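Peer 1: The following block contains a protein sequence and its predicted model.
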Amino acid sequence: MQVLKFGGTSVASAENIERVLAIVQQASTLGPVVLVVSALGGTTDALIGAGQAAAAGNESFRATLRQLEARHLTAAEALLPQAAQQADIQPWLTAQFTELALLADGIFALGELSPRTLDRLMSYGELLSSRLVAAAFAARGTAAAWADSRQLIRTNSRFGMAQVDEATTEALVTAFQLQTPASLWVAPGFIAADTEGHTTTLGRGGSDYTAAILAAALGAAKLEIWTDVSGMLTADPRLVRSARPIARISYEEAMELSHFGAKVLYAPTVQPVRQAGIPMWIKNTFAPHDYGTLVEVAPPPSPGAVRGLSSIGSLALLNLEGGGMVGVPGFAARLFAALARARINVVLITQSSSEHSICVGVSEGDVAAAQRVVDEEFAGEIATGRLDPLRPETGLAIVALVGENMRNHPGISGRLFGALGHNGVNIRAIAQGASERNISTVIRAADVRKAINVLHEEFFEATYKQVNLFVLGPGNVGGKLLGQLHQQQPYLRDKLGLDLRVVAIANSRHCLVSDEGGLDLASWPAELNEAPRLSLDEFTDLIISKNLRNSIFVDVTANPAAAGQYAPLLAKSVAVVACNKVAASSAYASYRHLKQLARDFNTKYLFETNVGAALPVIGTLGDLTRSGDVVRRMQAVLSGTLNFVFNNYDGSRPFAEVVAQAQAEGYTEPDPRLDLNGSDVARKILILAREAGQALEMSDVANESFLPASCLEGDVTAFYEQLAVHEPHFRALYDAAAGKGKRLKFVAQYADGKASVGLQQIAPGHDLYELRGKDNVVLFYTDRYPEQPLVVKGAGAGAEVTASGVFADIIRAARL
């Protein structure tokens, strides 16, 4: 004996029912079949809606019933094309809808829809579909006995979610089997009857349960649940695009996953076949040759410790707290008894070892009733202050890891908490049984998609880690960065397992956003010009609202307002990679605050390119201090612009012309005064001093400018005019150094807690003397390098080089 159940989508149309007939006929070659069917897809919801409309005095229920009748008659005509075949089923269908209309009229007249009446109303969906399918078999020459599940399954009178009397049901099924020797039964799912003969239902999804009850009572060789997906998946495919099928799973694991929101299987279904040891297949009606999922007693171990992930939304936590609970027996029993009296199902339980609080999870729809009954139960303790009034917290969800093999793998919980923590998902409650088969965490409902994807990536996707980038400032450096990302995406996937996706690109005018899969980095410039406008605050809100896992904000601007966005992003565990020097060189309290936020929210704030473009200056300094070395002194040339200018100025051509060349070759800011006035270098040495442990402000950095004051007035055009006017001044600076055999270098220095920048004459033999082109160099004098400094040297300017430094920081943040 085999039991096959087909869900609503499998019988949603005549075309789909034809698929069901073919599958059942193939199965019948292996032995007798009991076929359980749901209502035609959407019918049960339509019947509920009609009943509610009727109870509310809304006559729209009549149109709904007419539409349902037309749909079923149309299906009958398609399945039974000959008039003789329709002779029996069409009058029967019409009679059923006449009964339905009378029932709905009664609801309309009374203005009331009781649970008992609703069960009767809903039962018509399965009655109609099962008779229709039985008639379709008969029309094809296959004898099919129609079995009324209300005569086979006996329940109590809890309408809407009736409990099955297993012993009586088994006796009724056995008797029917003896009286009906047909090799094919067709039975309606979902419905049953109480001892008074009143129609009951087994809960939404109860057709699965009907099939499992019949399979257990008949001692079936197997149960097949046919649906619209190829078995159970490692996660909800609506949330996780890379969810994969689970080939084999234990009853216990299937029960856990189905309880925690795996919609492919109704949770109570597992228990009857588990007790009887009947294997259960979950198959796809629309891809019948797919393997599906086999639920069995002892499946092979899963490749990893976790078999699947699932979630429950619309959850509330109820917190009962108070010093009066400590050491007093019975509080938990009274709490659960009060909830049970109100027929409130408890989804999750956790209690602190101090016994000061008990926390339970319930459906959000039960919060008001729960608060009322619990506050009534503990009214005396609340009045005397021994307990606090019940405190509900809504807007939550449960995310669960399920796997029989988790008990044999230490560290699963650590990986769970670490992965969620790195992505800013706060855990409000935790529950884990001694079997270690399920680890449940309560989180914000808004974080479910992110959390499920993070955990799926952690436990099932060893190949790639998806990283989502939000890039601000696709100008000279930013454009080079996006080009490098585009070029390296395949390499990063293959060699580092990183799937870097640029989700958004924004400039001062437009913001281009990807819906799925990341932006096309080959075509973004044209698309950006057509994208809508977005302010900086709105861009930050976009990043936060998308709530994507492994998010990184990449600031490739010099905009002070952009730096103001770092704090709210870090506080949401969004990593920040900053080419922008404003934040790290702002007020020391602000700098420390950003660093502390990164620590507090377990994310990264990286700004290597603030000093020396792609040179590992800040990284090297961090390595020194973290390993216990103490930086006593630093001497550096930190401006590629100024080094280029003074390496190329020898008095043979005007100073202004050399500066113009530097600007033309992309070594300066759009306003060259930002480079030549020394403020940029001052910021850099300030950042290095802070990274070395000094609490310095910008005002503490002495800046000995070599520019005449008039060069800093007016606009850029006036700046170049004043450079020409003061050519004798620049020639004198050069001649003074050259006359001594020295070279001019704009040097940043830090020693004894003090920092300064200014033009210096460097003698031959010094480490700075031979510095060529646009190179930067930093000399670290430390306790370990007291005489011969640790030297970091290389190109310190240029869009390609700077972009590569930002890229390197992105990789560091991504590999957190």
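Peer 2: Perfect, thanks for sending it. Numbers count the residues shown, from 1 in each chain.
Peer 1: from here on, contacts and neighbour counts on C-alpha atoms
Peer 2: Will do.
Peer 1: ok, A561 - how many residues close by?
Peer 2: 13 (other C-alpha atoms under 10 Å).
Peer 1: Remind me which helix or strand it belongs to.
Peer 2: helix 560-563 (DSSP states H and E).
Peer 1: Mind listing residues that contact the helix or strand following that helix?
Peer 2: Counting by DSSP H and E, the next helix or strand C-terminal to helix 560-563 is helix 566-570. Contact partners of helix 566-570, identified using C-alpha atoms under 8 Å, 6 or more residues apart in numbering, comprise 540, 544, 553, 575-576, 594, 597-598, 601, 603-605.
Peer 1: where's helix 566-570 relative to the chain centroid, distance-wise?
Peer 2: 19 Å (C-alpha atoms, centre = their mean, to the nearest Å).
Peer 1: what's the answer for stretch 193-208, then?
Peer 2: Worked out by C-alpha atoms, centre = their mean, stretch 193-208 lies 38 Å from the chain centre.
Peer 1: same thing with stretch 271-289?
Peer 2: Distance, centroid of stretch 271-289 to centroid of chain: 30 Å (C-alpha atoms, centre = their mean).
Peer 1: same question, stretch 496-504
Peer 2: 15 Å.
Peer 1: Just the buried residues of it, please?
Peer 2: Going by neighbour count (16 or more other C-alpha atoms under 10 Å), the buried part of stretch 496-504 is 497-504.
Peer 1: what's the spacing between the nearest residue to L387 once chain neighbours are set aside and P245?
Peer 2: Residue nearest to L387 in three dimensions, not counting chain neighbours: G322, with 4.2 Å by C-alpha to C-alpha, 6 or more residues apart in numbering. Look at G322 and P245: by C-alpha to C-alpha, to the nearest Å, they are 46 Å apart.
Peer 1: another one to put next to it:
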Amino acid sequence: MLVLKFGGSSVAHESAIRQVAQIIQSYAQKERVTVVVSAMGGITDLLVNALNSASNREATYQTLINEIEKTHLDAVKSLIPVSIQSGVISRMKQSVNQLDALLEGAYLIGETTPRLSDQVLAYGELLSSEIMAAYLQSLGIDLTYWDARLLIRTNSQHGKAQVDTATTYSALQQAAASGHQVQIMGGFIGSDASGHTTTLGRGGSDYSASLAAAGLSARELLIYTDVSGMFTAHPQWVKSAKPIEEISYEEAMELSHFGAKVLYPPTIQPAMADGIPLRIKNTFAPEDPGTLISATGGKKQKTVRGISHIPNMALVSLEGPGMVGIPGISQKFFSVLSQAQINVVLITQASSEHSITIAIASVDAQKAVDVVNEAFSYERKQGMINKLIPEMDMAILALVGDQMRSHQGLSGKMFQTLGRNNVNIRVIAQGSSERNISAVIAEKDVPKAINALHETFFEAQTKQINLFIMGVGTVGSQLLAQLESQSDYLQNHLQLQVRVVGMANSKTMCFDESGIELSQWANLLAGGTVSSLDGFAQEVKRLNLRNSIFVDNTANAEVANSYPTYLSNSISVVTCNKIACSASFDYYLQLQELCGKYQASFLYETNV
């Protein structure tokens, strides 16, 4: 038995569904298959918006229902032969009518409830799984359709229900006894003991598939998405990120918790409990091997397996002289947060007991501040506890790897890399398992930090240098010509990938974050924006790239006076402009001091 799960992007439209059917057929020819599908891409968001509109008494919810109906009916008409379309269309319209009735109820009373929300959101998976089942049956596949609400039994915690695994596994085994070659059901949904529809939380279709795999003792669970496995870093942030061939259950859980969106964090637990391997595959590149997740995955692979992050975080610190040596402060702090249903993602405490710092979702920050300030109002009046003030726009960055515990110096290497690139670390945490090292940094620094760490831990053979060139006259144009002609040599012999990201003359300036095409630099610069020293510096800082160097090819005093702006942002300066070093000795000392403080270099031409 295999369990295959297909995400929303895999069933988003008619051509994707055809591709999914081919994959299912290829496996079903060899062994029995259970298929779990998500809602069609974008449908869950439409359902959420429709429910919000209806509960706010906005008649626009009808437009959204019409869009949902059209999307599914278009898929049916494209996929199902005309001779058997009528029955499928009739079932689709019946489901849409039921959905309409639920939303009309929310519109009439002007509110919604968690139970009603689950009923509404369930239609995404119900509709997509029915279409997939009808299409596979039209292809002659021996198939049965399972209503997940009759199999996945949960408690009544609507929105994020907890699964009764014993009852669920028994129901799955009884359903599978029918002996069909293919079973198909929607993910994400279940029901409580009273038969009321429940949901497992956003991303819960992965979890449904893992439950099916464990309940049916599957040989393997294959999760199909739109990327070829888990990567060493998010490909959107790091262009050189590589797929991870093998990884352990524990490493995969760490990476999925820290923002690797390929996998829903709880998914791994049921499969891991039964030792069932998981494989992340690409629906649109099925020949790619993907990532295998197992108990022994990748034991001989790299020490650091991946870099991930959680965005939109806030730091909240409870501190004050009255905390030292006083028992119960931590218990009260976390109890207040728990009662307010605020999830704490990261905790660190100073050994002096003077402060406790937590990282929470930004959306919860103000609520956390309000409830904690109220709970400690007496202590604040007595001067024992300071008033809480959240730090917003933060992110948690994490290095993950099972083998990190047996290697010394990884933390130092991580922090040195971040420091060299002017990334300030606000909080550090490491679990006792030593499977991850986490640091809280400013969200604006995330792209630079991830790229710098990826270069350090995964691209040791090649270092990327990002140049920002001021002045393209005789000296500057010759420099650009040399960089163009020697790029292969620098890459192959010195392991340096040198990119010119920005350039300017006295009239115009241009930037390209992926690197300016040096054979076209003159035309690109001529078509650039109006040049200014401040505007150039601001764009260099905004891009916030690792290993950045400002190159001054001018003889301009104003340019020479701008060096502190770059050095104080850990951007090295290379110059043939003699003005800075022939100015006052105090200015020279200032530049050298900035180099030491911000770990930047100041390299200059001199003469006697």
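Peer 2: Cool, got the structure. Every value quoted in this text rests on a predicted model; they were computed, and no experiment measured them.
Peer 1: still on that earlier bit, from the contacts of helix 566-570 of the first structure, which single one is nearest E377 of the first structure?
Peer 2: When these are compared for distance to E377 of the first structure (C-alpha to C-alpha), F601 wins out at 40.2 Å.
Peer 1: Would you quantify the distance from that closest one to A589 of the first structure?
Peer 2: 18 Å.
Peer 1: again, but for N648 of the first structure
Peer 2: 40 Å.
Peer 1: So which of these two has more stuff around it?
Peer 2: Comparing N648 of the first structure with A589 by neighbour count (other C-alpha under 10 Å), the higher total belongs to N648, at 18 against 11.
Peer 1: surely that one meets V658?
Peer 2: Yes. Counting by C-alpha atoms under 8 Å, N648 of the first structure does reach V658; the two are 6.8 Å apart.
Peer 1: any residues touching stretch 178-187 of the first structure, and which ones?
Peer 2: With C-alpha under 8 Å, 6+ apart, stretch 178-187 of the first structure has contacts from 28, 31-37, 130-131, 133-134, 143-149.
Peer 1: Sort out for me which of those are in helices.
Peer 2: Those of the contacts of stretch 178-187 of the first structure mapping onto helices are 28, 130-131, 133-134, 149, per DSSP state H.
Peer 1: how about the aligned residue in the first structure for T575 of the second structure, what does it touch?
Peer 2: Aligning on TM-score structural alignment places T575 of the second structure opposite A578 in the first structure. Applying C-alpha under 8 Å, 6+ apart to A578 of the first structure gives the contacts 554-556, 605-610, 806.
Peer 1: Enumerate every residue touching the spatially most central residue of the second structure.
Peer 2: In the second structure, the C-alpha nearest the mean C-alpha coordinate belongs to G259, at 3.9 Å (C-alpha atoms, centre = their mean). Contacts for G259 of the second structure (C-alpha under 8 Å, 6+ apart) come out as 308-311.
Peer 1: With neighbour count, secondary structure and distance to S514 of the second structure added, can I get those residues in JSON lines?
Peer 2: Putting those into JSON lines (neighbours: other C-alpha atoms under 10 Å; DSSP: H, G, I helix; E, B strand; the rest coil; distance: C-alpha to C-alpha, whole Å) gives the following:
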{"residue": "S308", "neighbour count": "25", "secondary structure": "strand", "distance to S514 of the second structure": "22"}
{"residue": "H309", "neighbour count": "24", "secondary structure": "strand", "distance to S514 of the second structure": "22"}
{"residue": "I310", "neighbour count": "20", "secondary structure": "strand", "distance to S514 of the second structure": "25"}
{"residue": "P311", "neighbour count": "20", "secondary structure": "strand", "distance to S514 of the second structure": "23"}
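Peer 1: In a markdown table: those, plus distance to T296 of the second structure.
Peer 2: Listed next are the contacts of G259 of the second structure as a markdown table, based on distance: C-alpha to C-alpha, whole Å:
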| residue | distance to T296 of the second structure |
| --- | --- |
| S308 | 21 |
| H309 | 24 |
| I310 | 26 |
| P311 | 30 |
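Peer 1: what's the closest of those residues to I465 of the second structure?
Peer 2: Using C-alpha to C-alpha, S308 is the member of these that lies nearest I465 of the second structure, at 22.8 Å.
Peer 1: And the closest one, what's its match in the first structure?
Peer 2: That one, S308 of the second structure, aligns with S310 by TM-score structural alignment.
Peer 1: Wait, R307 of the first structure touches E404, no?
Peer 2: Yes. Counting by C-alpha under 8 Å, R307 of the first structure does reach E404; the two are 7.4 Å apart.
Peer 1: how about the strands in the stretch 201-350 of the second structure?
Peer 2: Along the stretch 201-350 of the second structure, the stretches classed as strands by DSSP state E, counting those that start in this stretch are 220-225, 246-248, 278-282, 291-294, 306-319, 344-349.
Peer 1: closest to A106 of the second structure out of these?
Peer 2: A106 of the second structure lies closest, by C-alpha to C-alpha, to one member of the strands of the stretch 201-350 of the second structure: strand 306-319, at 31.1 Å.
Peer 1: Name the nearest residue to A217 of the first structure, ignoring sequence neighbours.
Peer 2: Nearest one to A217 of the first structure, counting by C-alpha to C-alpha, 6+ apart, is E170 at 4.8 Å.
Peer 1: Secondary structure element holding that neighbour?
Peer 2: helix 166-179.
Peer 1: Could I get the buried residue list for that helix?
Peer 2: 166, 169-170, 172-174.
Peer 1: of all the residues you listed, which two lie farthest apart?
Peer 2: Every pair of the buried residues of helix 166-179 of the first structure checked by C-alpha to C-alpha; the farthest is E166 and T174, at 12.1 Å.
Peer 1: Can you find the partner of F188 of the second structure in the first structure?
Peer 2: Checking TM-score structural alignment: F188 of the second structure goes with F190.
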